[in-house]
Structures are given as C-alpha cells and as structure tokens.
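1. only geometry, no sequence info:
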C-alpha cells in the first residue's frame, strides 16, 4: 500500500473517530468509492491504536482516575470516584461487546457493510442527534454519571455497530436525551470509547494473528502516528467548539452525505 493511501486512511480514521459522523462508515466507503484496495485488518488495528492514544492523552486525568479505580474494583471495592467511574465504563461497554460478537459470529456484520445501509444510517441517526441536541435538557454533568445512565448509554452504543451510525454520535445522542450538557455528553462518549476501542482492536488483533499477517512495520508506524495526530486535533477542536456551537453542522454533513450515498446506491 502506498504512503498516500496510508495517510488517507489514517486521516479519515483519526478525524472521524470522535466526531459524530461515523469513522467506520467512512472507512468502508473509501475503497468502494475511490477504487483503492481495502486497507486490511492490520491497518485497521493500527488506526485504532492511534486514535486510542489520542483520547487517552486528551482525557488523561479521567483515565488515570479510572485506572486507579479499576484496581479498587479488582479488590471488590467501589469506595472511590475512580472505582465508580471504572464500573460505569465497564457496564457501558458490555452491550457493544456482546452484540458485536453476535454480529461477527452470524456474519451479519459483513452483510451490513453496504452503501445503502450507511446512507440510511447517516440520515436517520443524524436526525435523531439533531432532535436530542435541540430538545434534550441540560441538567446533568459528567461528574454525576449514574449506573442507570451508563446502562442506557451502553445499550445505545451497541446500535453503533450498524455502519454509518457513529459510535460517538449515538452515545452523545443518548447523553443529550438523558439530560447531559453538550460538553459532558461528549466527554462521557469519549471516555466510553476507550474500553470499546481496546475491545475492538483486541478482536481485530486476534484475527490478524490467526491469519498470520504481521504487516509492514513502516506502514503500521505511519498509520498509528497520523491517526493519533488527526484524532487529537479533531477531538480538541470539537470539545472547544461545543462551548458555543451545537451539533447541527455535523447533522447537516451527515444528511448531505447520506443523500449522496442513497443516490449512488439506488440510481
């Protein structure tokens, strides 16, 4: 794979991973619309590692708190903020892992990787995001995250396995419906992405190992580095813009792209 292709994949993954526009949908569309070869699982793993590093760095204080809390959980104690945060993150991750395994075993995950599915998901869940953002109350903060809300957001996160839905988009939608502010809904969504990305990268990594595909270290390094830089930039920009801008620009992009994809699929 050429350096240009690697950079393109890394940029797309990095920029779209944390924006509510569906990174998986864009990566599926790349070979379909550009004629480029499919990037393969080893490159997918590398891109996920890069974006994981970006979100961990950006929310390091919360990640460090959760890591310390995980040690308390392993001792059977939920007596600190970190332990409770770690418990909420684990609970919120269970649904997407269970549903993801079911889809993989049954082969439904591959069956949904079509342009029409992505187009409809872009439009439908874009409209849902707009409605939730405009009508959801703003009475809760991330510091007040509850186990009940973690379960609900985790169930919504499982819906993101439909290509084009957007993991960040659907969890932000859930957060806004539950009454979290824009920035706090986004923060919870980003924290939820960490164990989800780890689980996804681990699953892809097992497939790579079983297939005996170790890949080229140069290609891996390029994708990890570029996806990290792009993800950190996109995440920083979005979190700053949410101080004064709604999710409407992302919704407009989703609907425009969705309409274009449906035209391609059905024309």
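-> Nice, I can see it. These numbers come from a predicted model, not from an experiment. Residues are numbered from 1 along each chain as shown.

2. going forward, measure contacts and count neighbours with C-alpha atoms only.
-> Fine.

3. which helix or strand contains residue 222?
-> Secondary structure assigned from DSSP states H and E places residue 222 in helix 217-241.

4. residues touching the helix or strand just after that helix, excluding its own?
-> Using DSSP H and E, the helix or strand that follows helix 217-241 towards the C-terminus is helix 248-266. Counting by C-alpha atoms under 8 Å, 6 or more residues apart in numbering, the neighbours of helix 248-266 from elsewhere in the structure are 19-21, 115-116, 118-123, 126-127, 129-130.

5. out of those, which comes closest to residue 109?
-> residue 118 (12.5 Å; C-alpha to C-alpha).

6. tell me the secondary structure for the closest one?
-> Secondary structure of residue 118, reduced to three states by DSSP: H, G, I helix; E, B strand; the rest coil: helix.

7. look at it and say how many residues are nearby.
-> For residue 118, the count of nearby residues is 26 (other C-alpha atoms under 10 Å).

8. would you confirm that it contacts residue 161?
-> No. Under the criterion of C-alpha atoms under 8 Å, residue 118 lies out of contact with residue 161, with a separation of 11.0 Å.

9. in PyMOL, how would I select the buried members of the contacts of helix 248-266?
-> Selecting only the buried members of the contacts of helix 248-266 in PyMOL, with burial defined as 16 or more other C-alpha atoms under 10 Å, works like this:
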select buried, resi 19+20+21+115+116+118+119+120+121+122+123+126+127+129+130
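
10. farthest-apart pair in the contacts of helix 248-266, please.
-> 115 and 130 (22.4 Å).

11. now residue 137: closest residue in space, sequence neighbours ignored.
-> Sequence neighbours aside, residue 179 is the residue nearest to residue 137 in space, at 4.5 Å (criterion: C-alpha to C-alpha, 6 or more residues apart in numbering).

12. how much space separates the one you found from residue 212?
-> Separation of residue 179 from residue 212 (C-alpha to C-alpha, to the nearest Å) stands at 47 Å.

13. A further structure is provided below for comparison with the first:
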C-alpha cells in the first residue's frame, strides 16, 4: 500500500465506525471505486485497534466506574447505576455475537455487494430519520435503560451484520425509538461498540496468526494511529453536533449515497 491509501482507509475507518453511515459500507466501497488492492488482514486489525483505543480512551472515566461497580456486583456488593450499565452493555452484545459467529461466512461472502449496501443505506436511513423526528426532547439517558430496552437494542444491533446498515446507526435508531435522548442513545451505542470491536478484532487476529503472512509494521502502526485519532475526534464532535442539529444530515447523506450506488451498480 502507498501512504495515500493508508491515510484514506485509516481516516475513513476512524470516522465511519462511529457515525451512523456504515463503516463496512465505506471500507467495501473504497477498493470498489478505486484501483487499490485489498489492504490485507493485518491492516484491518490495526484499524480496529485504533478505533477501539479511541472509544476506550474517550469513555475511560465511565469505564473505570462501570468496571469497579460491575466487579462489586459479582461479589454481592449491590447494583448501582454503573454496575447496571455494565451488565446492559454485556447483555446487549450477546445477540450480535451469537448470530455473527453462526452466520459469519454468509455475511462475509454473500452480502457485501454495492446493491445490498445501497438498499441498506436508504432503508435504515429512513428509519433513523423517523426515529430522530419523533424523539422526545426530555429523553432518557443510558443510565435509565431497562431490561426490555436493552434486549430491543441488542436485537437491533444484529441488523448491523448487513453491510450498509451501520452498527452505530441501528443502535442509535433503536434507542431513539425507545425514548432516549440523542446524546444518551449515542453514548450507549459507543459503549456497545467496545465489546463488538474487541471481539471482531480478536477474530481477525486469530485469522492473521493462522495465515502467518509478513506484516508491514510501518503501515500498520500509522494506520492504527490515524484511525484512533480520527475516531476520537469523531466521537467528541459527533456528540456535540447531534445535540444541536440532530441526525437528519446523516439521513440525507445515507439517502444520497445509497441512491448513487444503486444508480451506479444496478
């Protein structure tokens, strides 16, 4: 890979991992729309590590409180709001892990076409637009979720296995439909990304070890750093942006991109 490809793929991954516009769609589309060769598994791992480091660093204070309270709940120390949130994040991750592992070959080989991406961008974009339009101005935070809410959001997260859906997009959509605030929905979605990205990255590392290919460490390190920086900035400014403006600009972007893909590849 040349350095332009490294920079573009790293920044695209860092930005789209947390924006409701589908990172998988953009990472699939970049090589489709350019003459670039596949970046390889090692580089994919680096991009995931960068994004994971960014979200952990951004929510480090919440994660420390959640971890301490969650561990205390295992020892019978009671259930405060931080411990409960820790359990909710784990519980909401179970469906996508089970379904993703069971159907990983179908997802990897049979659903990564530009047509599927275009339809998903448009369809789930419209649902996001509706959810944001009907949201409550005094919506709940991530600390006010109940069991049924978590199961609904966790079930919705399974749809993110379809390229073009967007993991953050579908979980934010589900949370908004449940009456959460924009910021609360986004924050819970970002917390949910931590185990998902970690598990996905772990599977890629296993595959990388099995392949035993040579690794270009310079591109891997630069890719991880650029992905991490862009992801951290994305999280920070996205939370500010949606509080003031909302989700509709992302809905418009999804509709335009999806329509362009269908026109280009149908």
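-> That came through fine. Owing to the predicted nature of the structure, the values given are computational and were not obtained by experimental measurement.

14. still on that earlier bit, mean deviation of the helix holding residue 222 of structure 1 from structure 2?
-> Taken over the aligned residues, the distance from helix 217-241 of structure 1 to structure 2 averages 0.9 Å (mean C-alpha distance after the TM-score superposition for structure 1).

15. who are the packing partners of that helix?
-> Helices and strands touching helix 217-241 of structure 1, by 3 or more C-alpha pairs under 8 Å, 6 or more residues apart in numbering; DSSP states H and E, are helix 3-16, helix 41-58.

16. turn those into a markdown table, columns for mean neighbour count and distance to residue 254 of structure 1.
-> As requested, those are exported to a markdown table (neighbours: other C-alpha atoms under 10 Å; distance: least, C-alpha to C-alpha, whole Å):
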| stretch | mean neighbour count | distance to residue 254 of structure 1 |
| --- | --- | --- |
| helix 3-16 | 21 | 12 |
| helix 41-58 | 22 | 21 |
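
17. most centrally placed residue in structure 1?
-> residue 167 (4.1 Å; C-alpha atoms, centre = their mean).

18. got a list of what the residue nearest to residue 137 of structure 1 touches?
-> Listed by C-alpha under 8 Å, 6+ apart, the contact partners of residue 179 of structure 1 are 136, 137, 138, 139, 140.

19. which of those also appear as contacts in structure 2?
-> Contacts conserved in structure 2 for the contacts of residue 179 of structure 1, counting by both residues aligned by TM-score structural alignment, their matches' C-alpha atoms under 8 Å: 136, 137, 139, 140.

20. which one of the residues you listed sits closest to residue 36 of structure 1?
-> Relative to residue 36 of structure 1, the closest of those is residue 136; by C-alpha to C-alpha it sits at 41.0 Å.

21. so the counterpart of that closest one in structure 2, which of the three states?
-> Alignment of residue 136 of structure 1 against structure 2 is given by TM-score structural alignment, with residue 135 as its counterpart. When classified by three-state DSSP, residue 135 of structure 2 comes out as coil.

22. what's around residue 135 of structure 2, how many residues?
-> Residues near residue 135 of structure 2, counting by other C-alpha under 10 Å, number 18.

23. now do the contacts for it.
-> Listed by C-alpha under 8 Å, 6+ apart, the contact set of residue 135 of structure 2 reads 176, 177, 179, 180, 181.

24. farthest-apart pair in those, please.
-> Farthest-apart pair in the contacts of residue 135 of structure 2 is 177 and 181; separation 9.8 Å (C-alpha to C-alpha).

25. just tell me what residue 202 of structure 1 corresponds to in structure 2.
-> Aligned partner of residue 202 of structure 1 by TM-score structural alignment: residue 202.

26. measure that match to residue 49 of structure 2 for me?
-> Using C-alpha to C-alpha, one obtains 10 Å as the distance from residue 202 of structure 2 to residue 49 of structure 2.

27. kindly report the same for residue 32 of structure 2.
-> In this view, residue 32 of structure 2 and residue 49 of structure 2 are 24 Å apart by C-alpha to C-alpha.

28. now do the same for residue 54 of structure 1: its match in structure 2.
-> Aligned against structure 2 - with TM-score structural alignment as the criterion - residue 54 of structure 1 pairs with residue 54.

29. isn't that match right up against residue 234?
-> No. Proximity of residue 54 of structure 2 to residue 234 does not meet the contact threshold set by C-alpha under 8 Å, at 9.6 Å.

30. so what's the gap between stretch 22-31 of structure 2 and the chain middle?
-> Using C-alpha atoms, centre = their mean, to the nearest Å, the distance from the centre of stretch 22-31 of structure 2 to the centre of the chain it belongs to is 13 Å.
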